[in-house]
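Student: Take this sequence and fold it.
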Amino acid sequence: MAQSANIQLIDIGVNLTSNRFDKDREQILDRAHDTGVESIIITGTNARESEQALAMAERYDCYSTAGCHPHDAERLTASDFKLIQSLHSQDRVVAIGECGLDFNRNFSTPDSQIRVLHQHLELACELQKPLFLHERDASDTMLELLLQYKQQLPPAVIHCFTGSQDALEHYLELGLYIGITGWICDERRGQELADMVHLIPDDRLMIETDAPWLTPRDLRPKPKDGRNEPMFLPHVAQKVADCRQQSLEHVAEITHKNAQTFFNLPN
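Tutor: The predicted model follows:
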């Protein structure tokens, strides 16, 4: 696993509320810090978990998001959304989301996903707060919706990007940031991403683990429980650097700066 005493990284997407972290959250963050991960953004995926994410951000001196994942869109109530709105008055809640569209699994109907995404886009435009977006097999619809809000849209990131080059180019044309995970380390399904990650401009690239999911497939040794952790972010950064023919230090510098700028984090 790549490590360097000279790098500082920000993991823009960690599902720290997952029960897979219940036994050792503090140790997980200690290990991450030891590998150069300076801070993390804890992902909120529904009203309850967004509330938990904020509590963890306060406890562990990091940051969180608040929103409703497309998988949960059908279950989002009016009171849930009011809670999400209220969380955005807190300084440690730095982005609206995780929200978006997932037409791959359709755990919620496409219509409900679109309705809930509209709610989040309107909130983002009202608050002028960054958007943390999820998109799977839905880039055409995502672009169509984002274009409807183009004049008022705040900064937005397509987190855990796994789409096509055409989708990537359209997102970049719209001014979006792109979040890259350990998906790029999977020679079976991540090769297309590895081949096109160089197309992302330096000032639009961010990196993340999406832990506990998407453990880099080429990690050696592999974690015994298969669980991903923020401590593996330098490994992702090294793979991104190799694919972009840049140094690890350069990728660390630009992604750290972009995350600070995007989420309005203190220096």
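
Student: C-alpha only now, for contacts and for neighbours.
Tutor: Fine.

Student: Tell me which other helices or strands the longest strand along the chain touches.
Tutor: Looking across the chain with DSSP state E, the single longest strand is strand 93-102. Applying 3 or more Cα pairs under 8 Å, 6 or more residues apart in numbering; DSSP states H and E, we find strand 93-102 packed against strand 63-66, helix 110-127, strand 131-136.

Student: Let's see this one next, to set against the first:
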Amino acid sequence: MIDVGVNLTNKRFDKDRFELLQRAQQVGIANILITGTNVKESHEAVALCQQYQQTLPNYLYSTAGVHPHDADHVAPHYLEQLTELARQPFVKAIGECGLDFNRNFSAPEQQKKVFSEQVSLAANLAMPLFLHQRDAFESWFDILKPYLDKVPAMVSHCFTGSKTELEQCLASDMYIGITGWLCDEHRGQALRDIVALIPLNRLLIETDAPYLTPRTIRPKPKSSRNEPSYLPYIVQEIASITGHSLEDIIAHTSENARRVFALC
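Tutor: I've put the predicted structure just below:
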């Protein structure tokens, strides 16, 4: 299994980060992709990859980008900073970037500007895009559409959209990241209804830890903090809903992740 979305720089992991990685290995997590959400966090993600390279060789990789929540706070030279980060061998995609009109922590027009600039950067660098979208699908897709054949791959991270949105993403050859949202029979029912539409060759799995802890974990963990070792619960839920075997889901999602992110 490969967890393609972990917020490993989060302070909730500071006390036991190495033990967490060991637990991930013990349940069969072959690689982890650390999510970069702004320039500072992207630097920290690379630093973690470097820190654990000797003890866990070729285990951690990362992305570099600016989340829409942080769009209002970019420095004038942030694209140069992202370009420099992208030269690091650990960095495998531009992102997490996109649009989020649900909370509008950054102004929508500024979100669009910063997102467009990062999409263009990914095309110039021939790197995949790790994408965020919430309540902004039409504007989000309009920005991506001219670049569908200009970047190696696009990943719709933590997909929670509608059937129509899913079909549009799949028709555009995007990869779809599924998280523990699927394991929530209340909030995640709409996703549960359509997850079987995702072909195995377009499916990716991710915890988005420390967020979105699967509600199917038994016994229920004492902490609400999600971690990569819980990824098997997402695989089990996909299998239960779709009828695919655990082995097929693991094999296909692992191959997809290696292909998209050029993992060793």
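
Student: now the longest strand of structure 1 against helix 110-127, angle please.
Tutor: Strand 93-102 of structure 1 and helix 110-127 meet at an angle of 150 degrees, taking axes from the mean of the first three to the mean of the last three Cα atoms, to 10 degrees as the criterion.

Student: Which parts of structure 2 are helices?
Tutor: Along structure 2, the stretches classed as helices by DSSP state H are 17-26, 39-51, 78-86, 108-125, 137-144, 163-171, 189-194, 231-242, 246-261.

Student: Reformat the ones you listed as CSV; add distance to Asp208 of structure 2 and mean neighbour count.
Tutor: What follows is those, written out as CSV (distance: least, Cα to Cα, whole Å; neighbours: other Cα atoms under 10 Å):
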stretch, distance to Asp208 of structure 2, mean neighbour count
helix 17-26, 14, 16
helix 39-51, 14, 20
helix 78-86, 21, 18
helix 108-125, 20, 20
helix 137-144, 20, 17
helix 163-171, 19, 15
helix 189-194, 16, 17
helix 231-242, 10, 20
helix 246-261, 15, 18
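
Student: so which of those comes closest to Ser156 of structure 2?
Tutor: Proximity to Ser156 of structure 2 (Cα to Cα) singles out helix 163-171 among the helices of structure 2, at 7.9 Å.

Student: Onto which residues of structure 1 does the closest one map?
Tutor: Taken onto structure 1 by TM-score structural alignment, helix 163-171 of structure 2 occupies residues 165-173 there.

Student: Just the residues contacting that stretch, thanks.
Tutor: Residues outside stretch 165-173 of structure 1 that contact it (Cα atoms under 8 Å, 6 or more residues apart in numbering): 139-140, 143, 177, 196, 200, 204.

Student: give the contact list for the closest residue in space to Leu131 of structure 1 that isn't next to it in sequence.
Tutor: Take Leu131 of structure 1 and drop its neighbours on the chain: the residue closest to it by Cα to Cα, 6 or more residues apart in numbering is Ala156, 4.4 Å away. By Cα under 8 Å, 6+ apart, the residues touching Ala156 of structure 1 are 130-133, 176-177.

Student: Most neighbours among those, which one?
Tutor: Leu131 (32 neighbours; other Cα atoms under 10 Å).
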